[in-house]
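Asks: Sharing a model that was predicted from the sequence below.
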Amino acid sequence: MNSAPPPSSFDRNTEFYEENRWQKLKRRVFEEPLIPLGCGLTVWALYEATQSMKKGDHNRTNAMFRRRIYAQGFTILAMLAGSIYWSGDRTKRKEYKDLIATKNAKDRHEAWLRELEARDQEDREFEEKMALRARMVRGRAAEEAGASQEERRAIEQQQAGTMGEIRSVLEECERRREGRIAAAARALWQSRQ
């Protein structure tokens, strides 16, 4: 059979070696540290507001709710500033991922073409073997029939158009049987006359 390696669709997956969720979260925290800080301040203000509500201190509760609003505003501004600052890097990262996806698609396409070429080569080799085998069979049949060299060539040329196809054993048996039936019918016809 085919000794060529399977197509690249079965090769190892490169996405396995790329960054996972935790690595991405860690990278984003280090890229934009003000956003987690703003989220932490918002959570702290909410916690303090709930504690002051339990104690019944309405002034502290209102102050904490104001601090929560300031912390949320700070977080939104940090997100906008980070988005503007890192937009160039994100577009480069997106372009890089697109290039990798394009390269992977091209590699898969080339591997698929190589696989098709290997299979086509196998088919050609098989057809050549079958043609050689058919020539050998024709040569033996001509020798058994006691044909001369010229008669063998004529038989080969006559059968060359039909031997491109591979005939099954069943077709060969049917052809012989039809020849016998025709000969028997001829003998019967001649005996009646």
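Replies: Structure received. It should be emphasised that the depicted structure is a prediction, and the values quoted were computed from it without experimental measurement.

Asks: CA atoms for contacts and neighbours, from now on please.
Replies: Will do.

Asks: Now the element after the host helix or strand of residue 26, going C-ward?
Replies: If you go by DSSP states H and E, residue 26 is part of helix 21-31. Moving toward the C-terminus from helix 21-31, the next helix or strand (DSSP H and E) is helix 34-55.

Asks: That following helix packs against which elements?
Replies: Contact analysis of helix 34-55 by 3 or more Cα pairs under 8 Å, 6 or more residues apart in numbering; DSSP states H and E lists helix 58-144 as its packing neighbours.

Asks: Below is structure B, check it against A:
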Amino acid sequence: MAAATTTTEQTSESRSAPVPFDFSQPPVIEGFNPLPKVKDETFKDKFIRKTKENPFVPIGCLGTAGALMYGLRSFHQGKTRQSQLSMRARIFAQGFTVVAIIFGVVVTAVKRKE
């Protein structure tokens, strides 16, 4: 009978122990203030916003895709010279896109510091 009371006491003690983390509430981190959620953006809204922030990235992507398609078409038709020039244009467009992305990241970082 004594053993039965000790297991009951142990389970009641484990229930009353403090919970290290409450999963129903977000964690409280000192010095961190989460921004309120503005709204849920659709893909179209986010695409338009990002394009307005840095319009050179979509331009570079379209240039890359256009040069690739034209180069593949030239290759298929057997125009090797035109295909080679198109692949070089594609590499140039890819470089332009990467530079535009880096430029956008730098501008965003500088804008946040101000």
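Replies: On my side now, so go ahead. A quick note: this is a predicted structure, and the numbers were derived from the prediction, not measured.

Asks: re earlier: how far out from the middle of the chain is the helix holding residue 26 of structure 1?
Replies: Offset of helix 21-31 of structure 1 from its chain centre (Cα atoms, centre = their mean, to the nearest Å): 31 Å.

Asks: Residue 129 of structure 1 pairs with which position in structure 2?
Replies: By TM-score structural alignment, residue 129 of structure 1 lines up with nothing in structure 2.

Asks: ugh, wrong one, I meant residue 60 of structure 1
Replies: Using TM-score structural alignment, residue 60 of structure 1 pairs with residue 82 in structure 2.

Asks: Count the residues that sit near the residue nearest to its match when sequence neighbours are not counted.
Replies: Distances taken as Cα to Cα, 6 or more residues apart in numbering place residue 74 nearest to residue 82 of structure 2, at 6.2 Å, with adjacent residues excluded. Residues within reach of residue 74 of structure 2, counting by other Cα atoms under 10 Å, total 18.

Asks: now do residue 69 of structure 1
Replies: When neighbours are defined as other Cα under 10 Å, residue 69 of structure 1 has 15 of them.

Asks: give me every residue that touches it.
Replies: Residues in contact with residue 69 of structure 1, defined by Cα atoms under 8 Å, 6 or more residues apart in numbering, are residue 42.

Asks: Kindly report the same for the one 3 residues further on.
Replies: With contacts defined as Cα under 8 Å, 6+ apart, residue 72 of structure 1 is in contact with 38, 39, 42.

Asks: Can I get these in a markdown table including neighbour count and distance to residue 27 of structure 1?
Replies: Formatted as a markdown table, these follow (neighbours: other Cα atoms under 10 Å; distance: Cα to Cα, whole Å):
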| residue | neighbour count | distance to residue 27 of structure 1 |
| --- | --- | --- |
| 38 | 22 | 17 |
| 39 | 17 | 17 |
| 42 | 23 | 22 |
